[in-house]
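**Student:** okay, predicted coordinates and the sequence, questions at the end:
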Amino acid sequence: MFKNLTERLSDIIKKMRREVRLTKDNTENMFREIRISLLEADVSLPVIKEFISNIRKKSIGKEILYSLTPGQSLVNLVQYELSHIMGANLDKKYFKLNLLPPFPSVILVVGLQGSGKTTSIGKLSKYLQKKKKKILTVSVDIYRPAAINQLKIVTLESGSDFFPSINTNNSVDIVNSALNYAKINNYDVLIIDTPGQVGIDKKMINEINLIYKIAQPVETLLIVDCMLGQDSLNHAKIFNNMLTLTGIILTKLDGDARGGAALSIQYIIKKPIKFIGISEKIYGLEKFDPIRMTNRILGMGDILSLINSAKENINKISSKKIESKNKEIFDLNDFKAQLIQMKKMGGLNVLIEKLPYYIQKKTNKHDIDKTEKQIKRIEGIINSMTLYERKKPDSIKAKRKKRIAAGAGVNVQEINQMLIQFKQMQNIMQKIKGNSIMKIIRNIKKYIS
């Protein structure tokens, strides 16, 4: 996420911190480097001008010039202004979903075809379900039957309910039927997937506006594909002028090395970013926080989001089962449970992206991807074992290894390697108090400071 921008800004931040005294020359050099970094990241020009203007004005103030650590004070100023560009000055309520009665609360999701609109609805359903909400989804994208089927798949994957679009070409009838069904069956939230096309045309906007009048949504969320750069900002401006938007979901941030759209969009259309898509997985949706995002962009990491993600995604019952063993026997069921918990947090790539940049630099993406594949294979191996073998790993000898290898589609050497890795994990878990991944994450600052 924002790899190129983070690399450049991290280097600039290091230089700033080393400055014992700020002069006109060294500050202007820093501002020029920041400007070039933002331009290369495809940040909107008005945003860059406003940002540089603000830090230039404030950097000549007494609190910066006469500070005991002027370089660090300038870093703090850059951090402050960058977070405000993304909405840190707004009240926190603007970043929350408005899910007030009467129920069902209706969320209208709009965006272009291919922006990740339908997938984001599945992720949003999963997110709200974790908040103990009863969710129903419906698609009115009557021109694309495949989109309706895709919504059904991601909805069922999220554990929510899907309302089948009735056999009609009338989106109004579909919305009315879904609303009535949601009311009768006491759903908390109804999420409507609107028509999506490759480009924005008047017919699509008119249809969405008609759906809006009938559904009376409490939230109208625009899906913005970060990979499109400046084009995504242009599309957002058009949607914003034609519809009553309440917020934005940024998608494909995990594949966006530049970050221009994320930095610019709130400033350009004056609507809050409510969520960000951080992976393709059903759990890959996070609440947006401008201050934490700024820290990630500047290479400072986002440990707080990591902890919150752990709290939200780790199954408390599963954690308690592992903790209750209290340093006794950590078996292969526990090993698999820890791997699943990590997957729910987005996998290794997402976890590492939230660490400070100096730690990220020590990791190799190829190695991480290889490890992710190995984790999947380990799951497959454990799934091929009997319950007895999972509880008693020492019972797995030559004959059992051959049978497990055949069932998992791997060779015996991989079984041996997995068992060695398990033994290593077993030793680590005996040394860590409570045998809980949550406790490791709570203490993560100790390991990176």
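**Tutor:** Good, I have the coordinates. Residues are numbered from 1 along each chain as shown.
**Student:** please count neighbours and contacts with C-alpha atoms only from this point.
**Tutor:** OK.
**Student:** which SSE is the residue of the chain positioned farthest from its centre in?
**Tutor:** The centre of the chain is farthest from one residue, K399, which by C-alpha atoms, centre = their mean lies 43.8 Å away. Secondary structure assignment for K399, by DSSP states H and E: helix 398-408.
**Student:** for the residue farthest from the centre of the chain, give its distance to D331.
**Tutor:** Applying C-alpha to C-alpha, to the nearest Å, the value for K399 to D331 is 20 Å.
**Student:** with F422 instead?
**Tutor:** Distance, F422 to D331, using C-alpha to C-alpha: 9 Å.
**Student:** same thing with T194?
**Tutor:** 47 Å.
**Student:** can you pick out the residue with more neighbours from the two?
**Tutor:** Set T194 next to D331 and count neighbours by other C-alpha atoms under 10 Å: T194 wins out with 25 against 19.
**Student:** test my guess that the more buried one contacts T137.
**Tutor:** No: between T194 and T137 there is no contact under C-alpha atoms under 8 Å: 11.0 Å.
**Student:** re earlier: quick check: next helix or strand after the helix holding K399?
**Tutor:** Downstream of helix 398-408 (by DSSP H and E), the next one is helix 412-431.
**Student:** could you list the residues in contact with that next one?
**Tutor:** Helix 412-431 is contacted by residues 327-328, 330-332, 335, 378, 381, 393, 401-402, 404-405, 435 when judged by C-alpha atoms under 8 Å, 6 or more residues apart in numbering.
**Student:** narrow those to just the buried residues.
**Tutor:** 327, 330-332, 335, 378, 381, 401-402, 404-405, 435 (16 or more other C-alpha atoms under 10 Å).
**Student:** can you tell me the element I268 falls in?
**Tutor:** Per DSSP H and E, I268 falls inside helix 260-269.
**Student:** name the helices or strands packed onto that helix?
**Tutor:** Other helices and strands packing on helix 260-269, by 3 or more C-alpha pairs under 8 Å, 6 or more residues apart in numbering; DSSP states H and E, are helix 45-59, helix 70-85, helix 230-242.
**Student:** looking at those helices, which is buried most?
**Tutor:** A comparison of those by mean neighbour count, using mean count of other C-alpha atoms under 10 Å, puts helix 70-85 on top with a mean of 20.
**Student:** compute the inter-axis angle for the next helix or strand after that one and helix 230-242.
**Tutor:** Per DSSP H and E, the first helix or strand lying C-terminal to helix 70-85 is strand 105-110. If you take axes from the mean of the first three to the mean of the last three C-alpha atoms, to 10 degrees, strand 105-110 sits at 130 degrees to helix 230-242.
**Student:** before we go on, here's another structure to hold up against the first:
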Amino acid sequence: MFESLAEKLEGVFKRLKGRGRLDEENVQEALKEIRMALLEADVNFKVVKDFIEDVRVRAIGQDVLESITPGQQIVKIVYDRLVELLGGTSSQLKFGNRFPAPIMLVGLQGCGKTTTSVKLARVLAKSGKRVGLVSADVYRPAAMEQLRVMGEKIGAPVIAADSKQNPVKICVDAVEESKRKGYEVLILDTAGRLHIDAEMMEELKQIKSAVNPSEILFVADAMTGQDAVNVAAKFNEMLGIDGVIMTKMDGDARGGAALSLKAVIGKPLKYVGVGEKIDAMEVFHPERMASRILGMGDILSLVEKAQTVVDEKKARELEQRIRKNEFTLGDFREQLLQIKKMGSLQDIMGMIPGFSKIKSLKQAAPDERELVKIVAIIDSMTIKERNNYLLIDGRRRKRIALGSGTSVQDVNQLLKNYAEIKKMMKRFTSKGGLKALRRGNFRF
């Protein structure tokens, strides 16, 4: 999402670091470019104005201009200010001492409330909470059925409701049902409209009054830009919200809404949707997002993603096979599938520090369809062929290509790449490999 902004800021900081010394004129010139970059990213005008002024005051000081590395000092100032702009620290949900703790999701129609309800239920269930779901949307056809089907996919109980009932009664009855069944959290998927209207707000106010939710979360569509911020502000003014969940953060929106929310409405961004799959929701970490915007990567999020898909026992077994030079095509396939589970390859690479600064790597970013092709080729092999690729002669290559819907050239390329990987692993695990790595002179 922030790729364009990150590239522009990277260019500004590269020029700053290229200067041995800085003066006020250099700083003002850089701030003008940063201002334009933020405005082009659709950040709220007043937010940009305050941001630039704050950075200017901090940057034009003796400690910065007379330091040995003034360019890096300014990058640090911009980073700190971005973290503040994004909310400072991650904001956790507040459940209080109530059982169940009702969490009310609100927003306009089409912002993704129902999908977000299920994603949030999955996140909370993984943290050990017993979570129930209920749909109070009696207006949108099949809204209740959609929640039921999606809830089944993650094994979350969805409390049955009648579309002919009053939405307030549905929510009140669901709270009582949750008490009986011992749910710790109840997520209320409320109805949306194409735009804010008095009837919609009155219904939401009545639900709020009847169930006294622990949290009211506004679901915002990142693709709508500043409109999302304006609508969130209106909901906060009329209903009072506790935070925001932003959907479609994996899209090509410019990112201005995420950068403007906290400053405009004073409420934190708590979760972000980073894909269409049910597991594609993350806690929002301001410091990690600021780091990615400035091209510094996000190792913590990368590690967390890896931990969710990696089986520790299998990882140890794989390590032993690599040490014994027994890494097979079957192992290669398994690793590719685990990487795929972590999400978009482009997103994963964006978490690697320095990746955004290497143009050749960015241009060579892998096509995710290649992963599908590689897995299909390996799936078309026999177990013997996967365990010993040297068995795969010309006749077998033709059969594998035909079975996987690819070409012989594709099969040849996979086997060539796999052979190179095996060679690299053998060198790395050889007697002197680890010592060479520690000395910093290991060569692939």
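**Tutor:** Structure's in. What do you need? Fair warning: this is a prediction, and the values are worked out from it, not measured in the lab.
**Student:** so the helix holding I268 of structure 1 matches what in structure 2?
**Tutor:** Under TM-score structural alignment, the match for helix 260-269 of structure 1 in structure 2 covers residues 256-265.
**Student:** and that stretch, how far from structure 1 on average?
**Tutor:** Here the mean offset of stretch 256-265 of structure 2 against structure 1 after fitting is 0.7 Å, by mean C-alpha distance after the TM-score superposition for structure 1.
**Student:** where exactly do the strands run in structure 2?
**Tutor:** Taking DSSP state E, the strands of structure 2 run over residues 101-106, 131-135, 185-189, 215-221, 243-247, 269-273, 281-283.
**Student:** where in structure 1 does the second one fall?
**Tutor:** Using TM-score structural alignment, the residues of structure 1 aligned to strand 131-135 of structure 2 are 135-139.
**Student:** can you give the contact residues for that stretch?
**Tutor:** Residues external to stretch 135-139 of structure 1 that are found in contact with it (C-alpha under 8 Å, 6+ apart): 125, 128-129, 147-148, 151, 155, 160-165, 175, 178, 182, 187-194.
**Student:** ok, now stretch 112-124 of structure 2?
**Tutor:** With contacts defined as C-alpha under 8 Å, 6+ apart, stretch 112-124 of structure 2 is touched by 105-107, 130-133, 143, 146-147, 150-151, 154, 156, 187-190, 219, 221, 247, 273, 278-281.
**Student:** stretch 15-22 of structure 2 too?
**Tutor:** 26, 30, 65-66, 68-72.
**Student:** over to stretch 265-283 of structure 2?
**Tutor:** Residues outside stretch 265-283 of structure 2 that contact it (C-alpha under 8 Å, 6+ apart) are 86-87, 90-93, 115-116, 118-120, 122-123, 229, 232-233, 236, 241-250, 258, 261-262, 284, 343.
**Student:** please redo it, this time with the cut-off set to 7 Å
**Tutor:** For stretch 265-283 of structure 2, contacts defined as C-alpha atoms under 7 Å, 6 or more residues apart in numbering pick out 87, 90-92, 119, 233, 242-250, 262, 284.
**Student:** whichever of these end up buried, select them in ChimeraX.
**Tutor:** Those of the contacts of stretch 265-283 of structure 2 that count as buried under 16+ other C-alpha under 10 Å are selected in ChimeraX with:
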select :87,90,91,119,233,242,243,244,245,246,247,248,249,250,262,284
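**Student:** please name the nearest non-neighbouring residue to R296 of structure 1.
**Tutor:** Spatial nearest neighbour of R296 of structure 1, excluding adjacent residues (C-alpha to C-alpha, 6 or more residues apart in numbering): D302 at 5.9 Å.
**Student:** what residue of structure 2 takes the place of the one you found?
**Tutor:** Counting by TM-score structural alignment, D302 of structure 1 lines up with D298 in structure 2.
**Student:** closest to the centroid, which residue in structure 1?
**Tutor:** I278 (3.1 Å).
**Student:** counterpart of it in structure 2?
**Tutor:** For I278 of structure 1, the residue aligned by TM-score structural alignment is V274.
**Student:** any idea how far F284 of structure 2 is from its match?
**Tutor:** Using C-alpha to C-alpha, V274 of structure 2 is found at 11 Å from F284 of structure 2.
**Student:** likewise for L294 of structure 2?
**Tutor:** 17 Å.
**Student:** could I get the buried ones among the contacts of helix 412-431 of structure 1 as JSON lines with distance to N427 of structure 1?
**Tutor:** JSON lines is the format used below for those (distance: C-alpha to C-alpha, whole Å):
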{"residue": "K327", "distance to N427 of structure 1": "10"}
{"residue": "F330", "distance to N427 of structure 1": "9"}
{"residue": "D331", "distance to N427 of structure 1": "11"}
{"residue": "L332", "distance to N427 of structure 1": "13"}
{"residue": "F335", "distance to N427 of structure 1": "12"}
{"residue": "I378", "distance to N427 of structure 1": "18"}
{"residue": "I381", "distance to N427 of structure 1": "20"}
{"residue": "K401", "distance to N427 of structure 1": "22"}
{"residue": "K402", "distance to N427 of structure 1": "26"}
{"residue": "I404", "distance to N427 of structure 1": "24"}
{"residue": "A405", "distance to N427 of structure 1": "25"}
{"residue": "N435", "distance to N427 of structure 1": "11"}
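**Student:** out of those residues, the closest to K14 of structure 1 would be?
**Tutor:** Using C-alpha to C-alpha, N435 is the member of those that sits closest to K14 of structure 1, with 37.1 Å.
**Student:** quick one: contacts for N295 of structure 1?
**Tutor:** 301-302.
**Student:** what comes up buried for stretch 105-114 of structure 2?
**Tutor:** Buried residues in stretch 105-114 of structure 2, counted by 16+ other C-alpha under 10 Å: 105-109, 111-114.
**Student:** need the contacts of stretch 15-22 of structure 2 in a markdown table with distance to E368 of structure 2, can you?
**Tutor:** Formatted as a markdown table, these follow (distance: C-alpha to C-alpha, whole Å):
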| residue | distance to E368 of structure 2 |
| --- | --- |
| N26 | 42 |
| A30 | 37 |
| L65 | 45 |
| E66 | 48 |
| I68 | 44 |
| T69 | 40 |
| P70 | 40 |
| G71 | 37 |
| Q72 | 35 |
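**Student:** now the two most distant members of these.
**Tutor:** Largest pairwise distance in these, by C-alpha to C-alpha, is 18.4 Å, between A30 and I68.
**Student:** for the two, indicate the residue with more neighbours.
**Tutor:** Using other C-alpha under 10 Å as the criterion, A30 of structure 2 and I68 rank with A30 on top: 19 against 12.
**Student:** could you report the neighbour count for the residue lying closest to that one once chain neighbours are set aside?
**Tutor:** Spatial nearest neighbour of A30 of structure 2, excluding adjacent residues (C-alpha to C-alpha, 6+ apart): V12 at 6.2 Å. Neighbours of V12 of structure 2 under the rule other C-alpha under 10 Å: 20.
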